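S.K.: Requesting a structural model of the entry that follows:
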Amino acid sequence: MDHETSPRILVVRPDRIGDVVLSLPVLDALRHRWPKAYLAMLARPYTRDVLERNPCLDAVFDDDPESLHRGPAGFFRQVRRLRAQAFDTALVLMPTMRHVWMISLAGIPRRISVGRKVYHALTRTRSLSRHRYIPLRHESDFCLDLARVIDAREPGNGPLIDLKEEERQGARAVLAKTQGQPVIGIHPGNGRNAPNWTVERYAQLARTLQDRHSAKIVVTGSAEEGHLAEAIVSRLDGPARSLAGRLTLGKLIAVIGELDLLVSSSTGPMHLAGALGVPTVSVFCPLPARSPERWRPLGGRDRNLLPPEGQCPTCDRGPFCDLSGITVDMVGEAVGEQLVRE
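M.R.: Here you go, the predicted structure:
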């Protein structure tokens, strides 16, 4: 195989759903640069449903260090598996010692990672510095730095997540969409990975959206977040449904793809919505490490709200605040503007 025109490239991102979504532009840039390339991604098993819907990928490899690939035996099984694929390039978008050693022992000759770690030097892996995120850029652009190093400089602007028509039909059946009634998703949880509204605020917003727009409210979340969804739905008089804990990730992706708009904090479903071209309204913390400047959803159809008073005293050290400076009226107005725009 001619590696100049048909390289075999492994992209490594063993991370959460939102982080994986923000890595997808790298795949788009690689496919645009090398249409005949073999592109694969190594990621956590729970993000497979996202990656299988990316049209650029040829293969997805799971890495499950807590179970299937646990311990030295599991690690070296992964090494042998990657070696058999004869990759010539690996891009490690989230550096871990495990994965840098894995691709090194797999014999992948060109290896590029992020950060300045001892294991980069020991494995002779090239690494890029993010210079303490100064100047601050979007996470997807930081990821694209690795693609630029190997001359994949231009994105192809193709779809990042591609849903089949039967998936969309199934989602429409779940949502029971009717003509003229907007279906607005609310995702009240975020795994406590970022500052977030209280469930009472989300419930107030849901009532406001039903009063102003006669909206059907669909609340999503994990099984562990079911109590949040029920707390919102139980306070509504208009059409509303909780889907928390009732959907696989693949079905959640399809449902989000059929929403008219999604309201949330900075979380994985927000990023799924952005990649699917669904409008979003999101509440954010102004701290640079958590701000929309770095973590806003892709797609350009987002409205991101910050507390008018700026950072609160707990921003740097925690605990996370409840973003109380962002009012229900602020979010309600942003939702109305997004719906009119669509």
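S.K.: make it CA atoms for all contacts and neighbour counts henceforth
M.R.: Noted.
S.K.: can you give me the strands for the stretch 201-342 of the chain?
M.R.: Ranges of strands within the stretch 201-342 of the chain are 216-219, 240-242, 261-265, 280-283, 302-305, based on DSSP state E, counting those that start in this stretch.
S.K.: for comparison, sequence B:
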Amino acid sequence: MSKTINLNNKTVVISRTDSIGDVVLTLPMCAWLKQQFPECKIVFLGQSYTRPVLESAPFIDEILEWNKIEALPVQSRVEELKKLEANVFIHVFPNKEIAKLAKKAKIPFRIGTSHRSYHFLSCNIKPNFTRRKSEFHEAQLNFELLRSYGIKELPSLKELSALMADFHPKGTLPQDIQRSIEGLNLEQGKKKVILHARSQGSAVEWDIEKFSRLAKLLADNGHAVFYTGTNEEGVNIRGSIPTAQNVFDVTGKLTLAELQSFILQMDTLVACSTGPLHLAGILGIEAIGLFSPRRPIHPGRWMPLGEATKVIVHDEDCELCAKGEDCDCITKITAEKVYDTITSNIEELA
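M.R.: Just a heads-up that it's a prediction; the model follows:
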């Protein structure tokens, strides 16, 4: 379709029903649509647990929870989509069942990549692009789905980051955790650092012992360290958390809404490729990502957005990663290298 379609006064459904990080990297396209078509209505179809992230995005007008719709009988699912009176349905994360429902709901424009065979039966706009072998970032690739609506060139990472300027969490922190932050007596230039040591299997992970080494380096040099994660992750890592002054374990103590507000009060977050890393990036704090250079999980595809983002790999030219083979080179990143990355800008300002 060569002619740009005007979406003002139209309802657009963005479907991304996977994890937090993926949702975060989909938000810039929502912001762009609202920027280009201020009178359009943006409906986001996601999972219930990502709702706090979506509620922090003022350019999203309505949130649908797929897990709740999925629990309904098939015809009731169709009726839920019909109620939206949507004009456009964009399958950012392909899902065969959702694609069939959007067609049954007779949504006029249904957009999905041509690289999913079932989209040939369910979608009537099928952009031809591939994610796995692309040189572009995941958030940039999402814009391939908007070619019919005015996108001529994919936006830069800087432009994508700028689109997230209005993202702001609404949660407040539990009083005991807020008191812990306010009670810190750090010297000037010292940082409050989050270590999000696990990723619920979404990424190749760094050794927990190296997170411990990093925590001790930070604490011994006057910085404050906060471990975050789910309660289950906390059970698995608490034995390795150093018992040192200004090292705090808040695993299992924060909801997702609270975690976002917590991140806003910190200076740095260190993690592998996982949701909180992406949240830190768009919230504007220093987000340091530990990555493997292997495609398709390399930082060029999955680094967090944000002006203060930094990524670390052990060896950009790793032979095993270049061949696409399983590799543990991420575990060779030293705690000292990460510490130097965290403190380098402090030294530059001194």
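S.K.: Can you give me the TM-score here?
M.R.: Overlay of the two chains. TM-score (TM-score structural alignment, normalised by the length of structure 1): 0.89; 333 aligned residues with a C-alpha RMSD of 2.6 Å.
S.K.: ok so, going back, redo the strands of the stretch 201-342 of structure 1 as JSON lines? Include mean neighbour count and distance to residue 29 of structure 1.
M.R.: As requested, the strands of the stretch 201-342 of structure 1 are exported to JSON lines (neighbours: other C-alpha atoms under 10 Å; distance: least, C-alpha to C-alpha, whole Å):
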{"stretch": "strand 216-219", "mean neighbour count": "25", "distance to residue 29 of structure 1": "34"}
{"stretch": "strand 240-242", "mean neighbour count": "21", "distance to residue 29 of structure 1": "37"}
{"stretch": "strand 261-265", "mean neighbour count": "26", "distance to residue 29 of structure 1": "27"}
{"stretch": "strand 280-283", "mean neighbour count": "26", "distance to residue 29 of structure 1": "25"}
{"stretch": "strand 302-305", "mean neighbour count": "21", "distance to residue 29 of structure 1": "22"}
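S.K.: Quick one: map residue 239 of structure 1 onto structure 2.
M.R.: Aligned counterpart of residue 239 of structure 1 in structure 2: residue 246 (TM-score structural alignment).
S.K.: Quick check: the gap between its match and residue 198 of structure 2.
M.R.: 21 Å (C-alpha to C-alpha, to the nearest Å).
S.K.: Can you classify residue 155 of structure 2 as helix, strand or coil?
M.R.: coil (DSSP: H, G, I helix; E, B strand; the rest coil).
S.K.: Contacts only, for it.
M.R.: Applying C-alpha atoms under 8 Å, 6 or more residues apart in numbering to residue 155 of structure 2 gives the contacts 140, 143.
S.K.: repeat for the one 3 residues further on
M.R.: Remark: with contacts taken as C-alpha under 8 Å, 6+ apart, residue 158 of structure 2 is in contact with 305, 306, 307.
S.K.: Buried ones among these?
M.R.: By neighbour count, with 16 or more other C-alpha atoms under 10 Å, the contacts of residue 158 of structure 2 hold 305, 306, 307 as buried.
S.K.: And the counterpart of the second one in structure 1, how far from residue 213 of structure 1?
M.R.: Counting by TM-score structural alignment, residue 306 of structure 2 corresponds to residue 299 in structure 1. Spatial separation of residue 299 of structure 1 from residue 213 of structure 1 under the definition C-alpha to C-alpha is 24 Å.
S.K.: Same question for residue 148 of structure 1.
M.R.: From residue 148 of structure 1 to residue 213 of structure 1 the distance is 45 Å (C-alpha to C-alpha).
S.K.: Could you check which of these two is surrounded by more residues?
M.R.: residue 213 (17 against 14; other C-alpha atoms under 10 Å).
S.K.: List the contacts of the closest residue in space to that one that isn't next to it in sequence.
M.R.: Closest residue in space to residue 213 of structure 1, ignoring its immediate chain neighbours: residue 182 at 7.4 Å, by C-alpha to C-alpha, 6 or more residues apart in numbering. Applying C-alpha under 8 Å, 6+ apart to residue 182 of structure 1 gives the contacts 213, 214, 215, 216, 260.
S.K.: Now for the second one: which residues touch it?
M.R.: For residue 214 of structure 1, the set of contacting residues under the criterion of C-alpha under 8 Å, 6+ apart consists of 181, 182, 238.
S.K.: and of these, the nearest to residue 9 of structure 1?
M.R.: Ranked by distance to residue 9 of structure 1 (C-alpha to C-alpha), those are led by residue 182 at 42.0 Å.
S.K.: which residue lines up with that closest one in structure 2?
M.R.: Aligned partner of residue 182 of structure 1 by TM-score structural alignment: residue 191.
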